[in-house]
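**Q** Pasting a predicted model and its sequence here:
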Amino acid sequence: MSNVNPFQTFRDYRTNLLSADLPAGLSVFLVALPLCLGIALASGAPLFSGLVAGMIGGIIIGILSGSEISVSGPAAGLAVIVADSIAKLGSYEAFLVAVVLAGVLQLVLGLIKAGRFSSFFPDSVIKGMLVAIGIVIILKQIPHALGRDNDYEGEFEFQQLADGENTLSEIYRAMVTASPGAIVISASALLVLIIWERMASRKVRFFQNFPGALAVVCLGVGLNELFRVVKPDWYMGTTAHQHMVQVPILKPGQSILSIFDFPDFSMLGNPQIYAVAATIALVASLETLLNLEASDRLDPQRRVSSSDKELVAQGIGNMLSGLIGGLPVTSVVVRTSANVYGGAKTRVSAITHGILLLLAVFLGGFVLNMIPLACLAALLITVGYKLAKPAIFQKMYKDGVNQFIPFMVTVIGIVFTDLLIGILVGSVVGIFFVLYTNYQSTFRVVRDGQKVMIKFQKDMYFLSKPQLKEALSSLRPGDTVYVDGNAASFIDHDIFSMLEDYAETARSQNIKYELISITQNKRLIRNHARVRETAVS
């Protein structure tokens, strides 16, 4: 487990800071900025609340996180819950009380070591989740790349609440109404990113040191401003085509405190507050644990994150986010993926992205609002492709049916429903295959003439009863049979009883039948059988 105290080890990060983590943090910032705003819009919350959650997720959770590469922020999976909760509680200020309480619950979950439950998700399901998210990113960003922004940034569900379309029909609408300016910007950005990555892989120093994400943003802004002058119909910043980042700008003379919302603790007497808090805590914790498992698989250094420490960090983050008007936060795969593929090595990149969000709000809003969404869509499409490369499907297929089917069920479930439903369905199928695999390999039967060895290879549960019963029924008169239970530390009562009862059958069929180290509740079976103390090979 990664239980290192970041405050004691920041000095160890300095060698990576400028060369890897700062460019990665910039890449994550550019991806996270429209997502924070889009998720706030979808949640029916103030736009600034998404940016607050992004700052908290980057700076506070980045420092306290149980992972070196996970990045937290507002999550699309909570948008519907947030919107419903605000309507139910009557005000955003009342909802913020629930966010604070949800953070307290997460903190408690971390302290009681509830993070261990993340290990129960099958590996094939986690891999399926990563691939599915990659596919969803690509599908959801195609409309933005074509200049259609009817659906909010960061939306992940197949059925789109914003405009009544679904993922596929939205792409069709975008193709019909495609903007030439957006196409030129997104296509140019994709071309630059491909060339940039190839040159960086060939160790060309400039392309290694200068962030490709920043080059793409500069290209997008430059092309769009060029359109303003030479081709106004292609310009993406008009009222009809407000295809730009839209950071809320602090007006001259406006107090900083005036842009924050604060919880209304007088609502603590409302029982609905606690139900909403529990829902947010459970869903946010589940998403965080799933994303943490996924981030460990993305990490090139294969570090193992502390899920308990992450829950504590998320709890503290949500308490602070709620106190200053932010949305609930979770660990988010999209940001984490952008972080990994941006070359991040440590948590400094996540913290950097949070600091950049902070600076964006108070210093750089005017400049950032010149960025067309088409160039950011190109950035996300490249991240999605890296998550869902065809080679991953080939590898999962070669790993066998018991890995490929849960993997594909998870992918299809997430793409055509949403993240949590897809994970749930994939996990059920994955657990079924785990049980089936264990059932198939709990024991083996070796026959040499009329000598038969039935050797248990692991603990024997009731699921193995039909297969064991079939093996016993295949024995023939005159056989000498040894049932060796040395490798099983637990034998289910049904298995235990069947082995005892078969002694009578063996006697009636002239089968010599012996049990070796077959135990239940730490007592040896001695009825109807002679027990050997050493295994018969």
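**A** That came through fine.
**Q** Please count neighbours and contacts with C-alpha atoms only from this point.
**A** OK.
**Q** need the next SSE after the helix or strand hosting I351, C-terminal direction.
**A** Taking DSSP states H and E as the criterion, I351 maps to helix 348-362. Heading C-terminal from helix 348-362, the first helix or strand you meet, by DSSP H and E, is helix 365-368.
**Q** what about the nearest residue to L357 once chain neighbours are set aside, how many neighbours?
**A** What sits nearest to L357 in space, not counting adjacent residues and going by CA to CA, 6 or more residues apart in numbering, is M55, at 5.9 Å. Using other CA atoms under 10 Å, M55 is surrounded by 30 other residues.
**Q** Please enumerate the strands of the chain.
**A** Ranges of strands within the chain are 72-74, 329-331, 443-448, 451-456, 480-484, 512-516, 519-520, 523-524, based on DSSP state E.
**Q** quick one on the thing from earlier: which parts of the helix holding I351 are buried?
**A** Neighbour counts over helix 348-362 (16 or more other CA atoms under 10 Å) mark 348-358, 360-361 as buried.
**Q** Looking at those, spot the one nearest S508.
**A** Closest approach between these and S508, by CA to CA: A350, at 72.3 Å.
**Q** ok, now which ones touch V216?
**A** The neighbours of V216, taking CA atoms under 8 Å, 6 or more residues apart in numbering as the test, are 189, 192-193, 375.
**Q** ok, and the most crowded of these?
**A** Neighbour counts for the contacts of V216, by other CA under 10 Å, peak at C375, which reaches 29 neighbours.
**Q** Distance-wise, check the residue lying closest to F416 once chain neighbours are set aside relative to T167.
**A** Using CA to CA, 6+ apart and skipping residues adjacent in sequence, the residue nearest F416 is F158, 5.2 Å away. Distance of F158 to T167, computed by CA to CA, to the nearest Å: 5 Å.
**Q** Not counting its neighbours along the chain, what's nearest K455?
**A** Nearest residue to K455, sequence neighbours excluded (CA to CA, 6+ apart): D484, at 4.7 Å.
**Q** got a list of what the one you found touches?
**A** 453-456, 515-518, 535-536.
**Q** Over to E155?
**A** Contact analysis of E155 by CA under 8 Å, 6+ apart lists 38-39, 42, 76, 140.
**Q** Show me which pair in those is furthest apart.
**A** Spatial extent of the contacts of E155 (CA to CA) is set by the pair A42 and K140 at 14.7 Å.
**Q** ok, these two, which is more surrounded?
**A** K140 (26 against 23).
**Q** where does the residue lying closest to the more buried one once chain neighbours are set aside sit relative to S43, distance-wise?
**A** Spatial nearest neighbour of K140, excluding adjacent residues (CA to CA, 6+ apart): T167 at 6.6 Å. To S43, T167 is 19 Å away according to CA to CA.
**Q** Included below, for side-by-side comparison, is a second structure:
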Amino acid sequence: MFKHIKNDIPASIVVFFVALPLCLGIALASGAPLFSGVIAGIIGGVLVGALSGSKIGVSGPAAGLAAIVLTAIGTLGGYENFLVAVVLGGVIQMVFGVLKAGVIGYYFPSSVIKGMLTGIGIIIILKQIPHFFGYDPDPEGDWAFFQVDGENTFSEILNTINNISPGATLIAIIGLSILLLWDKVLSKKDKVFQIIQGPLVAVAIGILFYVFTQDHEVLGISKDHLVSVPVPEDFSSFIGQFRFPNFSAITNPQVWITAFTIALVASLETLLCVEATDKLDPHKNVTPTNRELLAQGAGNIVSGLIGGLPITQVIVRSSANIQSGGRTKLSAIIHGFLLLISVVLIPTLLNMIPLSVLAAILFIVGFKLAKPALFVKMYKLGWKQSIPFFVTVLGIVFTDLLVGISLGLAVGIVVILLKSYQNSHFLHIEDNSNGKHRIKMTLAEEVTFFNKGAILKELDSLPHDTYLELDVLKTRFLDYDIIEILEDFSLKAKERNIDIKLISKRGIVENPPSYIEFFEQRPKSKLSLS
């Protein structure tokens, strides 16, 4: 784990700066105590990072669960009752892992996963534009198109025009310039610029800018445009920020319903993120998904026990980790310890970081996820890849993550059905001798009930006085529905003077009296032709 520590430490610092405002913002958007987001970030980094089999995934509180948390806290009658649901949700996730439910993540098309990454990249950029210009009316964790304050993504950007903060904008531009200079020029000139990361320098300059301009009439940055970490007065007040579940609420059916909801949504988001981060990983590591569910479940149990929000693996932090050169799980673990140390020892210093500088860092993350070249590449791959991709992107941008992915998956399934419909068989007219049309129909390797319509249409369109060769030599799976169609067609064939020659691995049969009996006389599976 320490083999790539020179890569993991700089990456962990970048992930820390990305994660800190998101932890606080998601807690604010969830209607939960601010410190609960920090707890979830720490547990997601240290505990889940240690237990997970992912080398580059980073876990923490997820924006996708904010609406569920906000509703559940009110429904269950308080945050302590909600924490019971978080603990139970973690237990259910561990059950999912034991039952090997992690395989679900592999059934999402590549085009949908790429669309998810691109959509999230666009969302990151759009959501950070107001913060870049010093306009912060809603929490950093509000990632849905329709926001908690009644605004939407684009109306919030339009509102920014009349609320630009000169100081925040200036330091954001300086920070973005530093990041680009570091990434494109300096990091390639000397190793010292690879060890000291550009985001760290940008944040340090941002703090200095705030300190020296805080009393300036024009360039001064207001308090609401700075990171806002709770500052305890002493050790006892720090401990007092932790909340504990009220287990007397465990008999409430609504608690169990919320727990299952958290487990299902958190598991799905995690599995999708695992699939996406593995695709982004330049070293192509493969994450064991069932172990990931066990790790996430353990993380949610501990997070719920000490007052934290639900945890998932998060693509924003994970992609920031990959882009910053993270190689092993040490990066995620160190980022968790950085969150813990910083909120304990230097909360006052953290509260001097302008959000506009962090927005500049997220701009880079978002752009690398949603590069224009990817849109061109997906378009050139053809409609079977591009349509699910673009539907997923638009769905995420104009709704939210899960809805967008569901839309993309639905379109992907329709594409699969269309491909199955088109590829069920091959029809070839060989000649027209002896007064009969000679037609050869070759069935595909797998023919299911999805292909009923195409095959039935083809058989019904055959003219009278036809000699049909039905070739199933390469067919390994033939659905019973198709066998019934052939059985029914054999009756029609006699009336239309159509002779049928069935070619299979069992031999050649002229006008078989019963297709059902023919295909059922197999030593193995009822529907296996091999």
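**A** Cool, the structure landed. None of the values given here were measured: they were computed from a predicted structure.
**Q** What residue in the first structure is paired with I92 of the second structure?
**A** Aligned against the first structure by TM-score structural alignment, I92 of the second structure finds its counterpart in L105.
**Q** these two touch, right, that match and G315?
**A** Yes - taking CA atoms under 8 Å as the definition, L105 of the first structure is a contact partner of G315 at 7.0 Å.
**Q** Look at those two and report which has more neighbours.
**A** Neighbour count, other CA under 10 Å: between L105 of the first structure and G315, G315 has more, with 31 against 24.
**Q** Can you tell me how far that one is from S497 of the first structure?
**A** Distance from G315 of the first structure to S497 of the first structure, by CA to CA: 49 Å.
**Q** And for Y436 of the first structure?
**A** For Y436 of the first structure, the distance to S497 of the first structure - CA to CA - is 22 Å.
**Q** picking up where we left off before, how deep is the equivalent of the residue nearest to F416 of the first structure over in the second structure tucked in, by neighbour count?
**A** In the second structure, the residue matched to F158 of the first structure (TM-score structural alignment) is F145. Around F145 of the second structure there are 19 other residues, counting by other CA under 10 Å.
**Q** For F489 of the second structure, give its distance to S461 of the second structure.
**A** Taken as CA to CA, the span from F489 of the second structure to S461 of the second structure is 12 Å.
**Q** Looking at these two now, which is surrounded by more residues?
**A** Neighbours of F489 of the second structure and S461, each counted by other CA under 10 Å, are more numerous for F489; the result is 16 against 9.
**Q** sorry, back to before: residue range for the helix holding I351 of the first structure in the second structure?
**A** So helix 348-362 of the first structure sits over residues 330-344 in the second structure, by TM-score structural alignment.
**Q** One more: stretch 322-335 of the first structure?
**A** By TM-score structural alignment, stretch 322-335 of the first structure lines up with residues 304-317 in the second structure.
**Q** and that stretch, how far from the chain's centre?
**A** Mean-position distance between stretch 304-317 of the second structure and its chain equals 15 Å (CA atoms, centre = their mean, to the nearest Å).
**Q** Need the strands of the first structure in a markdown table (columns: distance to S201 of the first structure).
**A** Converted to a markdown table, the strands of the first structure look like this (distance: least, CA to CA, whole Å):
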| stretch | distance to S201 of the first structure |
| --- | --- |
| strand 72-74 | 28 |
| strand 329-331 | 29 |
| strand 443-448 | 50 |
| strand 451-456 | 51 |
| strand 480-484 | 56 |
| strand 512-516 | 60 |
| strand 519-520 | 60 |
| strand 523-524 | 64 |
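**Q** what's the most buried one of the ones you listed?
**A** Counting by mean count of other CA atoms under 10 Å, strand 329-331 has the highest mean neighbour count of the strands of the first structure, with a mean of 33.
**Q** who's in contact with it?
**A** 53-54, 57, 70-75, 284-285, 287-289, 291-292, 314, 317-318, 321.
**Q** ok, back up a step: roughly how far apart are the match of I92 of the second structure and S27 of the first structure?
**A** L105 of the first structure is 32 Å from S27 of the first structure, by CA to CA.
**Q** Over to Y461 of the first structure?
**A** Separation of Y461 of the first structure from S27 of the first structure (CA to CA): 50 Å.
**Q** higher neighbour count, these two?
**A** S27 (27 against 17).
**Q** N270 of the first structure matches what in the second structure?
**A** So N270 of the first structure corresponds to N252, using TM-score structural alignment.
**Q** so how far is A266 of the second structure from that match?
**A** Remark: distance between N252 of the second structure and A266 of the second structure (CA to CA) = 21 Å.
**Q** got it, and V103 of the second structure?
**A** Relative to A266 of the second structure, and taking CA to CA, V103 of the second structure is found at 15 Å.
**Q** Just the buried positions in stretch 90-101 of the second structure, please.
**A** Under the neighbour-count rule (16+ other CA under 10 Å), stretch 90-101 of the second structure has 90-97, 101 buried.
**Q** Contact partners for the closest residue to T258 of the second structure other than its chain neighbours?
**A** Using CA to CA, 6+ apart and skipping residues adjacent in sequence, the residue nearest T258 of the second structure is A85, 6.0 Å away. Contacts for A85 of the second structure (CA under 8 Å, 6+ apart) come out as 255-256, 258-259, 262, 304.
**Q** In the stretch 301-450 of the second structure, what residue spans correspond to helices?
**A** Using DSSP state H, counting those that start in this stretch, the helices of the stretch 301-450 of the second structure run over 315-323, 330-345, 347-350, 355-369, 372-380, 383-398, 401-422.
**Q** Neighbours of D215 of the second structure, how many?
**A** The tally of other residues near D215 of the second structure (other CA under 10 Å) stands at 12.
**Q** list the ones among the contacts of D484 of the first structure that the second structure also has?
**A** Mapping the contacts of D484 of the first structure onto the second structure (both residues aligned by TM-score structural alignment, their matches' CA atoms under 8 Å) leaves 453-456, 515-517 still in contact.
**Q** can I assume G134 of the first structure is in contact with P390?
**A** No - under the criterion of CA under 8 Å, G134 of the first structure makes no contact with P390, lying 11.4 Å away.
**Q** What's G134 of the second structure aligned with over in the first structure?
**A** Using TM-score structural alignment, G134 of the second structure lines up with G147 in the first structure.
**Q** What is the neighbour count of its match?
**A** G147 of the first structure has 29 nearby residues by other CA under 10 Å.
**Q** cool, Q272 of the first structure as well?
**A** Residues near Q272 of the first structure, counting by other CA under 10 Å: 16.
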